[in-house]
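K.L.:
pasting the structure only:
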């Protein structure tokens, strides 16, 4: 039986290593192709120790099998402020739904909805007016794209999110098989709460 829980405050720090391992495992696959390491992950995940952050964790017994994170957008302003520079929404009105990572054997059982429900509930509790996330943009003809890959656009649209035209951020990470980090483009999606 899979259980989910929304963690905030001190409870977040207790699961950051589990979350780091999940990010490394899940984001190694398409479309992220991330060649991660635990040291980088620990630095990156520090943002989720902010007062408004949430980790929605999925557990199979004592094993974390999935998680979704979120935090006030201003906690990520250094990375994403430029993408929103020409938007009418203020960063302090937006809740950023960051990663959703779920091991393959646990997909297709409604956990994606639980992840968004938990993050959107946190956003509303903080008085945010919008919920946003971003997804990596990869070319259709990328050589590592699996033939049976199905984008999640339909799922996101059903949840009320829509891509924001021209709201694209850049973020660096090292792809598998590469010797250094390169810039990736990330498309923002948003919905009113």
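P.N.:
That came in fine, so what should we check first? If you're wondering where the values come from, they're calculated on a predicted model, not measured in any experiment. Residues are numbered from 1 along each chain as shown.

K.L.:
from here on, contacts and neighbour counts on C-alpha atoms
P.N.:
Will do.

K.L.:
give me the most central residue, this protein.
P.N.:
Nearest to the mean C-alpha position of the chain, by C-alpha atoms, centre = their mean, lies residue 99 at 1.6 Å.

K.L.:
ok, that residue to residue 26 distance?
P.N.:
10 Å (C-alpha to C-alpha, to the nearest Å).

K.L.:
same deal with residue 188?
P.N.:
Taking C-alpha to C-alpha, one finds residue 188 at 20 Å from residue 26.

K.L.:
of those two, which one has the most company?
P.N.:
Shown here are residue 188 and residue 26; by other C-alpha atoms under 10 Å, residue 188 has more neighbours (23 against 18).

K.L.:
name the SS class of the residue nearest to that one when sequence neighbours are not counted, please.
P.N.:
Counting by C-alpha to C-alpha, 6 or more residues apart in numbering, residue 188 lies nearest to residue 134, which is 4.1 Å off, once chain neighbours are set aside. Three-state call for residue 134 (DSSP: H, G, I helix; E, B strand; the rest coil): strand.

K.L.:
next up, a second structure to put side by side with the first:
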């Protein structure tokens, strides 16, 4: 990584000043496949408020100088919504023992520099600092292989996630609803969770 790029872990009220930049970055990055998210700034502010309100949450920020070029969120699963907790409860997991990584967003110009690895390392370190977790998880959207907006050169991140120790669990699924770029209203999207043993 460039010597000008720094990674910083923040929680709670320390995040307030960065909300506008974080919302802008999420909307920008999630427009791309596979999310195709038609972003809404007011929704983003409300979403990010969850992390400000929870003292055990974390957002890892990547800076180039003073500019935010990436961000990654995480929070204990017990503070998440019912739709996120439901598949774990139904499959016998204790939500109190699961740490949930929300998402990572990174400006395209800075990809391939190892920042994504740093995001996982910092979120896992935060879970370790909090203690009491048996599993770390995240979820990703499932899009059909023949999706009309799938780029010809699209490469899923499965290999990267496997290398970080995460395993896909098809039995752990939920749905999130958002409005795709070519949709008039929100539709439900299938999401599959990946798990890593905290002390594997």
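P.N.:
In hand now; what should we look at? Note that the structure is predicted; figures quoted are calculated from it, not measured.

K.L.:
before we move on, back to that, now the residue nearest to the centre of structure 1: how far from residue 157 of structure 1?
P.N.:
Distance of residue 99 of structure 1 to residue 157 of structure 1, given as C-alpha to C-alpha: 17 Å.

K.L.:
what does stretch 147-158 of structure 2 contact?
P.N.:
Outside stretch 147-158 of structure 2, the residues within contact range by C-alpha atoms under 8 Å, 6 or more residues apart in numbering are 33, 34.

K.L.:
what span of structure 1 lines up against that stretch?
P.N.:
With TM-score structural alignment applied, stretch 147-158 of structure 2 matches the range 142-153 in structure 1.

K.L.:
can you give me the end-to-end span of the matching stretch?
P.N.:
With C-alpha to C-alpha, one end of stretch 142-153 of structure 1 sits 18 Å from the other.

K.L.:
residue 97 of structure 1 should be in a strand, yeah?
P.N.:
Yes: under three-state DSSP, residue 97 of structure 1 sits within a strand.

K.L.:
so who does it touch?
P.N.:
Per C-alpha under 8 Å, 6+ apart, neighbours of residue 97 of structure 1: 68, 69, 70, 71, 116, 119, 131, 132, 133.

K.L.:
can you find the partner of it in structure 2?
P.N.:
Matched by TM-score structural alignment, residue 97 of structure 1 corresponds to residue 101 in structure 2.

K.L.:
map residue 79 of structure 2 across to structure 1 for me.
P.N.:
In structure 1, the residue paired with residue 79 of structure 2 according to TM-score structural alignment is residue 75.

K.L.:
ditto for residue 91 of structure 2
P.N.:
The alignment partner of residue 91 of structure 2 in structure 1, by TM-score structural alignment, is residue 87.

K.L.:
now do the strands in structure 1.
P.N.:
Remark: strands assigned in structure 1 by DSSP state E are 2-7, 54-60, 63-72, 94-102, 130-136, 162-173, 182-192.

K.L.:
residues in contact with residue 75 of structure 2?
P.N.:
With C-alpha under 8 Å, 6+ apart, residue 75 of structure 2 has these contacts: 51, 54, 56, 57, 58, 99, 100, 101, 102.

K.L.:
mind giving me CSV with those and columns for distance to residue 156 of structure 2?
P.N.:
Converted to CSV, these look like this (distance: C-alpha to C-alpha, whole Å):
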residue, distance to residue 156 of structure 2
51, 27
54, 31
56, 30
57, 27
58, 25
99, 23
100, 20
101, 18
102, 18
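
K.L.:
which of those residues has the most neighbours?
P.N.:
residue 99 (32 neighbours).

K.L.:
surely that one meets residue 135?
P.N.:
Yes: at 6.3 Å, residue 99 of structure 2 and residue 135 qualify as touching, with contact defined as C-alpha atoms under 8 Å.

K.L.:
now whichever helix in structure 2 runs longest: buried residues?
P.N.:
Longest helix of structure 2, by residue count under DSSP state H: helix 115-130. By 16 or more other C-alpha atoms under 10 Å, the buried positions in helix 115-130 of structure 2 come out as 115, 116, 119, 120, 122, 123, 124, 126, 127.
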